[in-house]
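> generate coordinates for the sequence data below:
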Amino acid sequence: MYRRYSAALVGVVGMVGALVAVPPVVVEESVPQVAWAACPEDVVVPPSVQVRCARVPVPLDYRDPDGTQIELMVSRIASTKPAKRRGVLMFNPGGPGGTGLDQPGFLVGRGLPSSVVDAYDLIGMDTRGVGHSSPVSCGFTVEGGYWGNIPPYAADDAAVTAQAGIAEEVAARCAATDTEGRLRHLTTANTARDLNRIRAALGEEKASFYGASYGSALGAAYASMFPDTTDRIVLDSNIGDTHLDRDGLRRYALGMEQTFPDFARWAAARHGSYGLGRTPQQVRRTYLTIAERLDGTPAPDGLTGAMFRAVTFASLYHEVQYGNLARTWQSYLDPGDAQPLSATAATPHPGDNALTVFLAVTCNDVEWPEGVATYRRAVAEDRERYPLYGAASANILPCAFWRYAPTEPPVTVNDKGPRNVLILQNRRDPVTPYAGGTLLREKFGQRARLVTADESGHGVYVLGNNACAVNVTTAYLVEGAMPAKDTACRRG
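Below you'll find the predicted structure:
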């Protein structure tokens, strides 16, 4: 997820038939126009920004378009320059499971260029199952032992087996709480269909889209399923396909290996302040020393080696977090006498909704291997290949025990259509490494251009540091100036 750097770690902090291809056709005449009103109080926007919200009904199951309907909530920051207005620009901040109603306001507050704000009505949304859009829940609690989007680091085979037990229990709990039968309909393909339905409800012939992290997969699916009604598409920090699968999850470990040296150089240059190592190699050894010690003996405050690794991984999302990460490491060089963690029994998990949506979409989009032995082998391989984090991202998810089979194949990237997909990618990104950008560029072929920023962290546009990449993206969104060829942007 793009704007909340730790969102990939929310929580650290029955079969339904054969695969059926579902046509993307939506009968637009049946889509009611939206009625804008005040947004819920928890939609946070900067002062002086006018945001309104509305509800859009969509089918729970697009195979039965006249059946059960659910409501999606969307937000709008309307262009105040009619002469400059091009249309609507829809946003997705990632996840899956991330709330997006406040995403346009957040980006405006962080400096989204006024030329973009003038050119579009900025449309945020909670996607199906999220927040104010018919939310779902597996009933996660703080004490439940489920980590969230990325499994815990497995120090040995026994740790994989233990995590498999937790994963199986989570899958069973999600199925048991799904009394309204909604979870099986949370897929990237259905969310892309929702985007097209929202476009129609807004009265627009076409819609532009900006998606980051998982939002890149959603945007890739949207542009592939609806090439004729998508306008300008920007995909930032890319998973590499239209869905997150096991290979994509395992690439997190590659991303950490590629990004960690940036923090190591930063910390080595500040050894006099933090004492983590005089060279990047020494900083790396410090990381492994702390993690391995905590594997054997958790800290007095309850921190384990797996938690320490997860905190470090999440802190690589952006350089502004390096100082806090370094201070955290200091505390575990000499952990002192911190008190053990405690919690009230069955405390509701603050990330329950996001965790549930992540699992539903990820597990429903594609078949995952079921045998625990498959994950044991992968963890052993990646522990050696990617020592920093491989034994986490290769570990087992509840998808291995998910009770619902995919109802259709994952969306195939469609390379036939207009040249309207701009792909943004940092060279070093812990969660969506550079390989994801190049994979998606290859799949889209001549429909796309790749902008590579020689930067570190998760997110290129607006929150990134690269002037070249920001300028190229703004020129595309405002003027339609797609680069003639793939573009490499120097650092800064």
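> from here on, just use CA atoms for contacts and neighbour counts.
OK.
> for the closest residue to residue 204 other than its chain neighbours, list the residues it contacts.
Distances taken as CA to CA, 6 or more residues apart in numbering place residue 87 nearest to residue 204, at 7.2 Å, with adjacent residues excluded. Contact criterion CA atoms under 8 Å, 6 or more residues apart in numbering gives 119, 120, 121, 204, 206, 207, 208 as the residues in contact with residue 87.
> at 10 Å instead, please
Residue 87 makes contact with 78-79, 118-122, 202-208, 231 under the criterion CA atoms under 10 Å, 6 or more residues apart in numbering.
> out of the residues you listed, which end up buried?
Listed as buried from those are 78-79, 118-122, 202-203, 206-208, 231; burial here means 16 or more other CA atoms under 10 Å.
> out of these, flag the one nearest to residue 325.
Nearest to residue 325 among those is residue 122, at 34.1 Å by CA to CA.
> what helix or strand does that closest one sit in?
Element membership of residue 122 [criterion: DSSP states H and E] is strand 120-125.
> right, and the helix or strand after that strand?
Next along the chain after strand 120-125, with elements defined by DSSP H and E, is helix 157-177.
> so what's the gap between whichever helix or strand comes after that next one and the chain middle?
Next helix or strand after helix 157-177 toward the C-terminus (DSSP H and E): helix 188-201. A distance of 18 Å separates the centroid of the chain from that of helix 188-201, by CA atoms, centre = their mean, to the nearest Å.
> another for comparison:
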Amino acid sequence: MKQITRNASLIAASAVLLGLTVPLTASAAQPPASGPPPLKWTTCEGTGLDPRQRCATVEVPMDYSDPDGRTIKIAISRIPSEKPSARRGALLLIPGGPGGDSLGDPSGKGQKLPQKVRDAYDLVGFAPRGMAPSTAVDCKLDPADLGMTKLLPWPAPDGSVTESMATARRTAGACVRNGGELIRHISTANEARDLDRVRAALGERKISAWGVSYGTYVGAVYSQLFPHRTDRIVLDSNNNPDHTRVTRGWLAAFETGVEDNFPEFAAWASRPGNPHRVARTPAEVRSGFLSLAARLDREPLPWPGANPPRLDGNALRQTMLTSLYDPDDYPVLARTILAARKGTVPPVPEAPPESVLQNVAAVGVGTICNDVDWPASAAEYQKGVDESRARYPLTAGMPRGPMVCAAWPFAPREPAVRITGRGPSNVLLVQNERDVATPLSGALKLRQALGGRAVMVTVNSTGHDAYLANGNACGDRTVSRFLAGGKRPGSDVRCA
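This is a model prediction of the structure:
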């Protein structure tokens, strides 16, 4: 789930599922006995890419229960090992989301990997099914429904979910009309099956992976479906794998994630000498934020160019949520608070092109609605929102609100994959203690589910994405040693 809010991905829309099929198994995703055709590597499109990076496409079934039926294309990228004599295999860079892609990652974050890791692996990125330039989907949502306070189910100022339910019905309807057949087949399990086709197309007997955020769930599902195809697996910023809730559980986790992280912002925002200081004490930062959000609920400020074009309480709360992903973004929230107190507004945050938002939203819809069934009862969501607002005022009930899947008219085609400890012991989890999107409490659930397959490195750090990002040197060294040389701690450790 790489930064669910930044990708606008947890939010997106709905899909069409025609009928029920027999649950799929791992064996259904195996490539044909004759093997895949050789890949045709070409120059990658885009700017700022490493000249060594090359791109190709892999053909996969759209519907794995009909492997001889219609096919779709998965775009992949690769930078080869920098030392062929030290090459171990391929390292798959699994993006967050749902709605993210890693096509540029071999040229980007992959180049932050230590030299020994870059020597040991070809770095491989991809665009998941539905994401351009793979065969893409689009729900053609009304542009007003692409705003973040629409995409995430922020309740009305009085806590009502009526408007959120209406947005869910509108979004679901657009995806049913416009999403095409492919959106019915977008799911985490199918992404994992696609990755095994990519592995085979690369000519690898086994594959290593570095999955981040939602990518940790993809990596865990791949390791469950294809345990003996896995080499060294790093899962970074981990989701609770509860197969009965999946994204519903991840959304609910924002309650604890914000409470884990807001004290860090409050300490920073009250520090003497900070040019963005908003209060004298951490307690005043919190109370001031809640008071300002309530005032903006009553008296929103015009915010020309924003979507929607007003700075209301939910826009402030969304800014808070987004800014807690990375301590480097704390000034964004502080500047918004300081401006709103004066009755002014900050610059409008830069947004991706509408075509990108539409694509991300559609992939998010397919994933979250096809993975698991969501309740349809507004009363059930209202009860949860009311309880959440009372216990977790910073998030104002949003984590238990109705997303688009509340209006999803079709049942999932198969049960969500249940993560277990069956398989080789070759997984390393790395997790920051204070992570707003994938809290430590959820990561511990994944650790428990994997049992003896995994070891966990808990990092005393703040922010989403641990390895080579918001973690610390101890955690980075531990992961690098595992990837480069296979050295994994004998038991769970904490990097202080």
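> which residues in the stretch 201-350 of the second structure form helices?
In order along the chain, the stretch 201-350 of the second structure carries the following helices (DSSP state H, counting those that start in this stretch): 214-225, 247-252, 254-269, 282-298, 313-323, 330-341.
> would a markdown table of those helices with mean neighbour count and distance to residue 18 of the second structure be doable?
What follows is the helices of the stretch 201-350 of the second structure, written out as a markdown table (neighbours: other CA atoms under 10 Å; distance: least, CA to CA, whole Å):
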| stretch | mean neighbour count | distance to residue 18 of the second structure |
| --- | --- | --- |
| helix 214-225 | 27 | 24 |
| helix 247-252 | 22 | 22 |
| helix 254-269 | 21 | 33 |
| helix 282-298 | 18 | 41 |
| helix 313-323 | 23 | 35 |
| helix 330-341 | 19 | 44 |
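> which of the ones you listed sits closest to residue 158 of the second structure?
When the helices of the stretch 201-350 of the second structure are ranked by distance to residue 158 of the second structure, counting by CA to CA, first place goes to helix 282-298 at 9.0 Å.
> and the angle from that closest one to helix 313-323?
Relative orientation of helix 282-298 of the second structure with respect to helix 313-323: 140 degrees, computed using axes from the mean of the first three to the mean of the last three CA atoms, to 10 degrees.
> what does helix 282-298 of the second structure correspond to over in the first structure?
Aligned by TM-score structural alignment, helix 282-298 of the second structure falls on residues 280-296 of the first structure.
> residue 203 of the first structure versus the residue nearest to residue 204 of the first structure, what's the distance?
Counting by CA to CA, to the nearest Å, the separation of residue 87 of the first structure from residue 203 of the first structure is 10 Å.
> stretch 431-439 of the first structure corresponds to what range in the second structure?
When stretch 431-439 of the first structure is aligned against the second structure using TM-score structural alignment, it corresponds to residues 437-445.
> off-centre distance for the matching stretch?
On the basis of CA atoms, centre = their mean, stretch 437-445 of the second structure sits 13 Å off its chain's mean C-alpha point.
> check stretch 178-188 of the second structure too.
Between the mean C-alpha point of stretch 178-188 of the second structure and the mean C-alpha point of its chain there is a distance of 18 Å (CA atoms, centre = their mean).
> spatially nearest residue to residue 380 of the first structure, not counting backbone neighbours?
Nearest in space to residue 380 of the first structure, with sequence neighbours left out and distances taken as CA to CA, 6+ apart, is residue 391 at 7.0 Å.
> the second structure: which residue goes with the one you found?
Counting by TM-score structural alignment, residue 391 of the first structure lines up with residue 397 in the second structure.
> which residues are in contact with the equivalent of residue 428 of the second structure over in the first structure?
Following TM-score structural alignment, the counterpart assigned to residue 428 of the second structure within the first structure is residue 422. Contacts for residue 422 of the first structure (CA under 10 Å, 6+ apart) come out as 210, 232-236, 441, 447-451, 472-473, 476-477, 482-483, 486.
> ok, 6 Å please
When the contact criterion is CA atoms under 6 Å, 6 or more residues apart in numbering, the partners of residue 422 of the first structure are 234, 448, 449.
> all good on my end, thank you.
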